[in-house]
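[1] Everything below, folded, please.
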Amino acid sequence: MRVSRSPTDVIRQSPMSVYQYAIIALCVLSYASDGVDVVTLSYAAPALMKEWGISAETFGLAYTATPVGIAVGSFFLSPLADKVGRRTLTLWLLGSLVIMLFLTAVSSSLLMLVTLRLLTGVSLGALVVCLNVTVSEFSNEERSNLLVGILHTGYSAGGMVCGALAALLLEPLGWRALFFAAALLSVVSFVLSLFVLAESPMYLVARRPANALQRLNAIFRRMNKPEFDSLPPAPETVAGGRKGRTIIPRALWFGTGLLCLAGFVFTVSGGFMASWRPKLLDMAQMTMTWNGIAGVCTHGAGIFAHLFVGALARKVGERKIAVIFLIGMGLAFTLLGMVPDGAIVPLIVASTLSGFFNVGAFTAIILVTLNYYDASVRSAGLGIMLGCSRVGGIVGPLLGGFAIGAGFGRFWTLFLFAVILAIPVVAAIYARSRATGAPVPAHA
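    Take a look at the predicted model:
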């Protein structure tokens, strides 16, 4: 049977096929590999710093290199997916990650490590965008939001896997084994993507590469959907050029500024914890085996937080749940600083709570931002807030390195990053349109 509707309409309005779910699962696996790649350095840091004789202040450069690369990749490399294709760029990025991780495992200097982490970040930043777009474009309307949410749990799952690998590998084999293991996981993602991942039908229609119709019909056959006699018309924005530029209305500038401030300061604290948590537990006299177990619990709590906040946000209210989780995050940070050295179980509990509230607060801030804007400026507003968050993710690890290196100690370092969370709490409370006095529902 042939069809006259656009590929977008067919995919959005028809039931999901097994092949579509396979693509989604592959994207989740790749995102989990990303989670492993990002946090690997955190677990390797104590042993690596000791082996190379590097101070915490100096090693902060290695932590900062990855988020800098992620920001660069997100802004400058990911747009290539619209020109060369989502599948093509995804394969190149996964392949580059394999190479970077293997090279990191044999690195011999801080300069080499920082350079490789920067390049790894560039690939990760662009890959995350590709994975989100791919999941969205292969999902139907009924399940799209849920599947994008499940995609993001892959990152926390990757953190759990990395914690388990750290517990198994670090003490008997050393930090290099952890990077080799991360590289092998990326190899699995690359090989599966090579054979399973298809090009986005939306890209084929918009850019019309060679044999676009044949490739489009081949994909639709695998999805058990009707084929096309000819390529549907290209989207107007591609065929006729861009008609205008979307801006944030003046009435929303104040709230946008508050949301950007909330995202930035939150990620200063969250980025600090993501990078330095294993070192903080090491300072509390926790062995790397227990440190890895704490990582599994912490990232596992993050997976639950994604689902918990998503389920309750509509009932409780996005702004209220953001405030609750930001306050909980500050209290969990303080608790982690107060637990005595060597108290293994309380340290794991405090670390797990910090992971739960950290991830939940991030999810809640995204929901607050989405519900602040109407459909015409929602993407622009969310993009601006997330861009500010990327900067916070760069600043946080640097500040953490200086605080630890300056001898602040575990409690005062964590208390400092807990106190500044009062800023996003206030910003989340007062982020509202001056024109209407209330946010615009996300379904507008």
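
[2] rest of the way, CA atoms for contacts and neighbours
    Fine.

[3] Report all helices and strands that the lengthiest helix in the chain contacts.
    Counting residues, the longest helix found in the chain (DSSP state H) is helix 18-52. For helix 18-52, the packing partners by 3 or more CA pairs under 8 Å, 6 or more residues apart in numbering; DSSP states H and E come out as helix 56-72, helix 110-137, helix 144-173, helix 175-196, helix 253-283.

[4] Take those helices and lay them out in JSON lines including distance to Ala427 and mean neighbour count.
    Rendered in JSON lines, the data for the helices and strands packed on helix 18-52 read as follows (distance: least, CA to CA, whole Å; neighbours: other CA atoms under 10 Å):
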{"stretch": "helix 56-72", "distance to Ala427": "24", "mean neighbour count": "23"}
{"stretch": "helix 110-137", "distance to Ala427": "27", "mean neighbour count": "23"}
{"stretch": "helix 144-173", "distance to Ala427": "25", "mean neighbour count": "21"}
{"stretch": "helix 175-196", "distance to Ala427": "38", "mean neighbour count": "20"}
{"stretch": "helix 253-283", "distance to Ala427": "5", "mean neighbour count": "24"}
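
[5] which one of those lies closest to Ala305?
    Closest approach to Ala305 among the helices and strands packed on helix 18-52 is made by helix 144-173 (9.2 Å; CA to CA).

[6] so that closest one versus helix 253-283, what angle?
    20 degrees (axes from the mean of the first three to the mean of the last three CA atoms, to 10 degrees).

[7] Quick one: list the elements packing against helix 144-173.
    By 3+ CA pairs under 8 Å, 6+ apart, helix 144-173 packs against helix 18-52, helix 110-137, helix 175-196, helix 288-316.

[8] between those helices, which gets nearest to Leu93?
    helix 110-137 (5.4 Å).

[9] Show me what that closest one is packed up against.
    Partner elements for helix 110-137 (3+ CA pairs under 8 Å, 6+ apart): helix 18-52, helix 56-72, helix 86-105, helix 144-173.

[10] One more, please, to line up against the first structure:
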Amino acid sequence: MNAAPVTSGTGPAVDLGLLVDDGAWTRSRKQVLLLCALAIILDGLDNQILGFAIPSMMAEWGVTRSDFAPALALGYVGMTVGTPLGGFLGDRIGRKVALVGSVILFGLATAAIALAHGPSDISLYRFIAGLGLGGALPAATTLIAEFTPKHRRSLSVMLGIVCIPIGGMIGGLLAAQLLPAYGWRSLFVVSGLAPMLVAVILAFALPESPQYLLRRGADRRRLETSVRALGVAVPAGSHFVDQRGATVARASFGALFESDYRRSTLALWVAFFFCLLPVYVLYAWAPTLLTSKGIDVKLASLGLSLFNFGGVAGCIAAAWAIGRYGSRIGILTMAGAASLGAAILSVIPLSASSQSLLMPLLFVEGFFLLGAQGSLYALATHVYPTSIRSTGVGAAAGFGRAGAIVSAYIGSAALGYGSEAFFGVIVTCLVLTFIAVSVVNLHAASLRRQSYGHA
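    Model prediction:
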């Protein structure tokens, strides 16, 4: 194993890998999590906002739900391209630069949808927004991982990922208030301007990863500023090393298929694909399904908000389960329970009279399905070392976004066959996710096993 580059100095050597992995989870490190969480919340909001607006757009323009399938698909194409590209750029030009640029891009493109005059306009803007939405997540999760000690890393990443359903929940609440009073265009004004404000905050307040700066040979002043964000004092004149640095010399997609990572890379890609597909089927088409069954727009938006709220609780529970039992047991439990929940949803009648049963079931399904999805990001940050972490997370999530592309058409087609087929698609995908996760061979061990290993 080769150590990472050394920054010159006359004082003692400071091992950044040791500081990051074994140091305390200080207030300044938690501030990095909070800043990245702001970006992820807006990613979740902007990602889902079109699904809330489609029923109102259909009524205004006199079009059908199938007319929006290309717009949804092109948005997911943008994310499919933007996610691995953003991850790669995060390893090449910096996690912070990739994150700030991505947030600005999806904010501008989302705001532009307020000016759209038909589904074709939305297709263009959603593709551009998708590039930014895709690029933000791998940069944010990598930054979170590289400012968190090892024993808290899964929890920290999951607290970041939980902000996706929080963003969706906020979107549902906004839609319930803004759609009846101000129309669908107001949704895109609000959800487009907010990211640009957050991007300014990130540009000034968010530090760059010290391990990234060391590997890229950054000047000493930048590196020391970043190290201070770890909440530690460094002796004057110290020089920096990373003895726990990557075994891969240069970030590249090919490095993901080296012998140590090949099996886990392929299994992660399949798991992301079949887990994200049902998530986006629900995000894009659940409001349309519910309104077609006589449930009003406000209640349909509330149902998707409950799905996301369940996901918030599910991500936190999954983080605890991974720490307690390891990622294999934790993720398999969430995926298996999510498939059972979807099977139950497929057999209950959907109508305004069944809402007292439907709403709790949507909460439970969000708990397990979004908990499983968030767990995959935590697993990916564990599988890959620093030098290819952003690339690895981005590539896996990018392959998953291809499932989102498929969801635009599968969801629309499944609606034509009724709620049984709609939720049947979700069950099938989650069974395949379960199988793929079981194939991954670089799972995170439980904290208890790690403690015994150090004893």
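
[11] quick revisit: I'd like a version of the helices and strands packed on helix 144-173 of structure 1 in CSV, one that adds distance to Phe408 of structure 1 as further columns.
    Listed next are these as CSV, based on distance: least, CA to CA, whole Å:
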stretch, distance to Phe408 of structure 1
helix 18-52, 18
helix 110-137, 24
helix 175-196, 26
helix 288-316, 21
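
[12] So which of the ones you listed is nearest Pro235 of structure 1?
    Comparing these by CA to CA, helix 110-137 comes nearest, at 14.5 Å.

[13] what range in structure 2 matches the closest one?
    Mapped onto structure 2 using TM-score structural alignment, helix 110-137 of structure 1 spans residues 119-146.

[14] mean shift of that stretch relative to structure 1?
    If you overlay the two and look at stretch 119-146 of structure 2, the average distance to its match in structure 1 is 1.3 Å (mean CA distance after the TM-score superposition for structure 1).

[15] any idea how far Ala352 of structure 2 is from Pro278 of structure 2?
    Using CA to CA, to the nearest Å, Ala352 of structure 2 is found at 24 Å from Pro278 of structure 2.

[16] same thing with Ala267 of structure 2?
    18 Å.

[17] To Pro233 of structure 1, which of the helices and strands packed on helix 144-173 of structure 1 lies closest?
    Using CA to CA, the nearest of these to Pro233 of structure 1 is helix 110-137, at 17.4 Å.

[18] on that earlier part again, figure out how far the match of helix 110-137 of structure 1 is from the centre of its chain.
    10 Å (CA atoms, centre = their mean, to the nearest Å).

[19] swap in stretch 177-195 of structure 2?
    23 Å.

[20] now stretch 41-58 of structure 1
    24 Å.

[21] Can I get the helices and strands packed on helix 110-137 of structure 1 in CSV including distance to Cys388 of structure 1?
    What follows is these, written out as CSV (distance: least, CA to CA, whole Å):
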stretch, distance to Cys388 of structure 1
helix 18-52, 19
helix 56-72, 10
helix 86-105, 24
helix 144-173, 19
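
[22] for those helices, which one sits closest to Phe333 of structure 1?
    helix 18-52 (17.4 Å).

[23] In contact with Ser387 of structure 2, which residues?
    Asp91, Tyr212, Arg215, Gly245, Ala246, Val248, Ala249, Arg250, Ala251 (CA atoms under 8 Å, 6 or more residues apart in numbering).

[24] Separate out the buried members of these.
    Applying 16 or more other CA atoms under 10 Å to the contacts of Ser387 of structure 2, the neighbour count classes Asp91, Tyr212, Arg215, Gly245, Ala246, Val248, Ala251 as buried.

[25] In strands only, show me those residues.
    Among these, no member falls in strands (criterion: DSSP state E).

[26] Tell me the one among those residues nearest to Gly400 of structure 2.
    Asp91 (19.7 Å).

[27] Check the alignment and tell me where the closest one lands in structure 1.
    Under TM-score structural alignment, Asp91 of structure 2 pairs with Asp82 in structure 1.

[28] how far out from the middle of the chain is stretch 373-389 of structure 1?
    So, by CA atoms, centre = their mean, the centroid of stretch 373-389 of structure 1 is 16 Å from its chain's centroid.

[29] With stretch 236-250 of structure 2 instead?
    Relative to where its chain is centred, stretch 236-250 of structure 2 has its mean C-alpha point 28 Å off (CA atoms, centre = their mean).

[30] likewise stretch 172-180 of structure 2?
    23 Å.

[31] re the thing from before, okay, the helices and strands packed on helix 18-52 of structure 1 in TSV with distance to Arg410 of structure 1 next?
    Output for the helices and strands packed on helix 18-52 of structure 1, formatted as TSV (distance: least, CA to CA, whole Å):
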stretch	distance to Arg410 of structure 1
helix 56-72	13
helix 110-137	25
helix 144-173	21
helix 175-196	23
helix 253-283	6
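
[32] So for Ala444 of structure 1, which of those helices sits nearest?
    Taking CA to CA, helix 144-173 is the member of the helices and strands packed on helix 18-52 of structure 1 nearest to Ala444 of structure 1, at 15.3 Å.

[33] burial count for Ala305 of structure 1?
    25 (other CA atoms under 10 Å).

[34] Report the separation between Gly401 of structure 1 and Ala56 of structure 1.
    For Gly401 of structure 1, the distance to Ala56 of structure 1 - CA to CA - is 5 Å.

[35] right, I mislabeled it, should have said Ala431 of structure 1
    36 Å.

[36] and if you look at Pro67 of structure 1?
    On the measure of CA to CA, Pro67 of structure 1 and Ala56 of structure 1 end up 17 Å apart.

[37] For Trp412 of structure 1, find the nearest of the helices and strands packed on helix 144-173 of structure 1.
    helix 18-52 (19.9 Å).

[38] how big is the offset of the closest one relative to structure 2?
    Relative to structure 2, helix 18-52 of structure 1 is 1.2 Å off (mean CA distance after the TM-score superposition for structure 1).
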